[in-house]
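Visitor: structure of the sequence below:
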Amino acid sequence: MNDREEEAGKSWDELYTIDLMPSELFFKFRQQLQGFQLGLNLEFYNSPINEFHGKMVLKPLSDDRKWKFIYQPLHHDIRLVSKKIPLTKFLNLQVGIGHSLEMHTTGWKWKLTTCLGGDGVSRIRNKTSLGLYPGVDMRFGWRADYVLPEFTGAVGTGEALFNMNSGRLEASLDRIETIITHTYDSPKDQVSSISP
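Guide: Here you go, the predicted model:
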């Protein structure tokens, strides 16, 4: 069977798959207080194994924040991580130093990240945020793997004059985050907002 016959036999259902069952569920509780944000993250993973992570995160609220502090009580890890530093339009660098209280070791890590994954061409990863109402947000992490359609042809070689491979799309909803943010207003701020 040649490529053309295989393509003709494919139904629309074979050209794409969409998986809407997330493998990660995050609940994030955030408290904003005097220029800082203190967060408690409850992270549930159901693929490939069931796992739970708890994290406490402290970071500055300013737009030019350069760091965040992470403590994982279940794993006894403390980390200080830089914000993502853009190297190019699609490539970011992140560095961090950490200490394991359980193993009494200190080390540092670095990570190159991009919204393009896989081979850099055939995967898109992204997060989409949706504000439900003040203080409550939803964030969806999604991924799309695709093979672009391909057209080929030949003359005088015994192959078909025109062939088409229709490509394939695999999309999935990988993560759902619920983010609850509480902002603390000091009594001085409340008085200034009431006064004319």
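Visitor: going forward, measure contacts between C-alpha atoms and count neighbours the same way
Guide: Will do.
Visitor: please name the nearest non-neighbouring residue to Gln34.
Guide: Closest residue to Gln34 apart from its sequence neighbours, by CA to CA, 6 or more residues apart in numbering: Tyr184 at 8.0 Å.
Visitor: contacts only, for the one you found.
Guide: By CA atoms under 8 Å, 6 or more residues apart in numbering, the contact list for Tyr184 reads Gln31, Gln32, Leu33, Gln34.
Visitor: hmm, the second one is touching Ser62, no?
Guide: No - under the criterion of CA atoms under 8 Å, Gln32 makes no contact with Ser62, lying 11.4 Å away.
Visitor: these two: who's more crowded?
Guide: Using other CA atoms under 10 Å, the more surrounded residue of Gln32 and Ser62 is Gln32, with 18 against 10.
Visitor: after the helix or strand hosting the more buried one comes which helix or strand?
Guide: Using DSSP states H and E, Gln32 sits within strand 24-33. Downstream of strand 24-33, the next assigned helix or strand under DSSP H and E is strand 36-45.
Visitor: now the angle from the next helix or strand after that following strand to strand 36-45?
Guide: Note on strand 36-45: by DSSP H and E, the next helix or strand toward the C-terminus is strand 51-60. For strand 51-60 against strand 36-45, the angle by axes from the mean of the first three to the mean of the last three CA atoms, to 10 degrees is 170 degrees.
Visitor: so which elements touch strand 51-60?
Guide: Applying 3 or more CA pairs under 8 Å, 6 or more residues apart in numbering; DSSP states H and E, one finds that strand 51-60 contacts strand 36-45, strand 67-72.
Visitor: I'd like the structure of this one too, to check against the first:
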Amino acid sequence: MEPSSSGEEPMSWDELYNINLMPSELFLKFRKEIEGFRFGVNLEFYNAPINDYQAKLVLKPLSHERRWKFMYEPIHQDVRLLSKKIPVTKFLNLQVGIGHNFRMSATGWKWKLTTCLGGDGFSRIRNKTSIGLCPGVDFRFGWRADYVLPEITGALGTGESLFNMNSGRLQASLDRVEVVLTHIS
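Guide: Purely as a prediction, here's the structure:
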């Protein structure tokens, strides 16, 4: 790699392309399906930026028209009722929730717009991939890729170089690993 025209040293390939396979979140989910509802116990372990642990109890209907889910976090003493993600556009979703914290005696509501695309100054793809190992055992992987596409430019008669190439950047990571164990009666 040649030095750029601005006098800066070029980045090494290790700095331009980075793939991190150490997940920052590990989830173990136990589910039981009873009479049209799914009851779940989620054990969530967070590795970065600080080590943390959360437990959640989740209740939601099994139907495809499911419009809500109920969550209780015993450690934080939070109760929440969340809507399902409502598609606003093809890539944009809205979720609304109301909750109560027993420890602080506070009630409030939240809303969240989410997308699988977009980032801070560069492009980002976020996605979840599911693999069914056998009936009742699923693995889910949450991954992210931040990228800048390669770019080739040039000029003639302007004092700039005839040929410039920016090799782009890629920073990919495996953010979440979930093991989902479902008991169907």
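Visitor: picking up where we left off before, quick one, which of the helices and strands packed on strand 51-60 of the first structure gets closest to Leu169 of the first structure.
Guide: strand 36-45 (24.5 Å; CA to CA).
Visitor: list the contacts of that closest one.
Guide: Taking CA under 8 Å, 6+ apart as the rule, strand 36-45 of the first structure contacts 23-32, 50-61.
Visitor: and that strand with strand 67-72, angle?
Guide: 50 degrees.
Visitor: can you pull up the most central residue in the first structure?
Guide: When CA atoms, centre = their mean is applied to the first structure, the residue found nearest the centroid is Gly141 (5.1 Å).
Visitor: my guess is it meets Ile176, correct?
Guide: Yes - applying CA under 8 Å, one finds Gly141 of the first structure in contact with Ile176, separated by 6.4 Å.
Visitor: any chance of the helices and strands packed on strand 51-60 of the first structure in CSV, with mean neighbour count too?
Guide: Shown next, in CSV, are those (neighbours: other CA atoms under 10 Å):
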stretch, mean neighbour count
strand 36-45, 18
strand 67-72, 18
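Visitor: and Gly118 of the first structure, which of those is closest to it?
Guide: Judging these by CA to CA, what sits closest to Gly118 of the first structure is strand 36-45, at 21.2 Å.
Visitor: okay, the angle between the closest one and strand 24-33?
Guide: Going by the same axes, to 10 degrees, strand 36-45 of the first structure makes 170 degrees with strand 24-33.
Visitor: quick revisit: tell me how far the residue nearest to Gln34 of the first structure lies from Thr113 of the first structure.
Guide: Distance, Tyr184 of the first structure to Thr113 of the first structure, using CA to CA, to the nearest Å: 33 Å.
Visitor: cool, Tyr16 of the first structure as well?
Guide: 26 Å.
Visitor: what of Asp119 of the first structure?
Guide: Asp119 of the first structure is 13 Å from Thr113 of the first structure, where distance means CA to CA.
Visitor: ok, Val136 of the first structure next?
Guide: Taking CA to CA, one finds Val136 of the first structure at 27 Å from Thr113 of the first structure.
Visitor: that older thread, can you name every helix or strand that the strand holding Gln32 of the first structure contacts?
Guide: Applying 3+ CA pairs under 8 Å, 6+ apart, we find strand 24-33 of the first structure packed against strand 36-45, strand 168-183.
Visitor: distance to Val147 of the first structure added to those, as CSV?
Guide: Formatted as CSV, these follow (distance: least, CA to CA, whole Å):
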stretch, distance to Val147 of the first structure
strand 36-45, 28
strand 168-183, 5
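Visitor: quick one, which of the helices and strands packed on strand 51-60 of the first structure is nearest to Ser193 of the first structure?
Guide: Closest of those to Ser193 of the first structure is strand 36-45, at 20.9 Å (criterion: CA to CA).
Visitor: and the closest one, how far from the second structure on average?
Guide: Compared with the second structure after fitting, strand 36-45 of the first structure has a mean deviation of 0.2 Å; criterion: mean CA distance after the TM-score superposition for the first structure.
Visitor: circling back to that earlier point, got JSON lines for the helices and strands packed on strand 51-60 of the first structure, with distance to Glu6 of the first structure too?
Guide: Shown next, in JSON lines, are these (distance: least, CA to CA, whole Å):
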{"stretch": "strand 36-45", "distance to Glu6 of the first structure": "38"}
{"stretch": "strand 67-72", "distance to Glu6 of the first structure": "51"}
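Visitor: out of the ones you listed, the one nearest Gly153 of the first structure is which?
Guide: Smallest distance to Gly153 of the first structure across these (CA to CA): 46.4 Å, for strand 36-45.
Visitor: that closest one aligns to what range in the second structure?
Guide: Counting by TM-score structural alignment, strand 36-45 of the first structure pairs with residues 37-46 of the second structure.
Visitor: Leu130 of the first structure is nearest to which of the helices and strands packed on strand 51-60 of the first structure?
Guide: strand 36-45 (18.3 Å).
Visitor: relative to strand 168-183, how tilted is the closest one?
Guide: Using the same axes, to 10 degrees: strand 36-45 of the first structure against strand 168-183 is 140 degrees.
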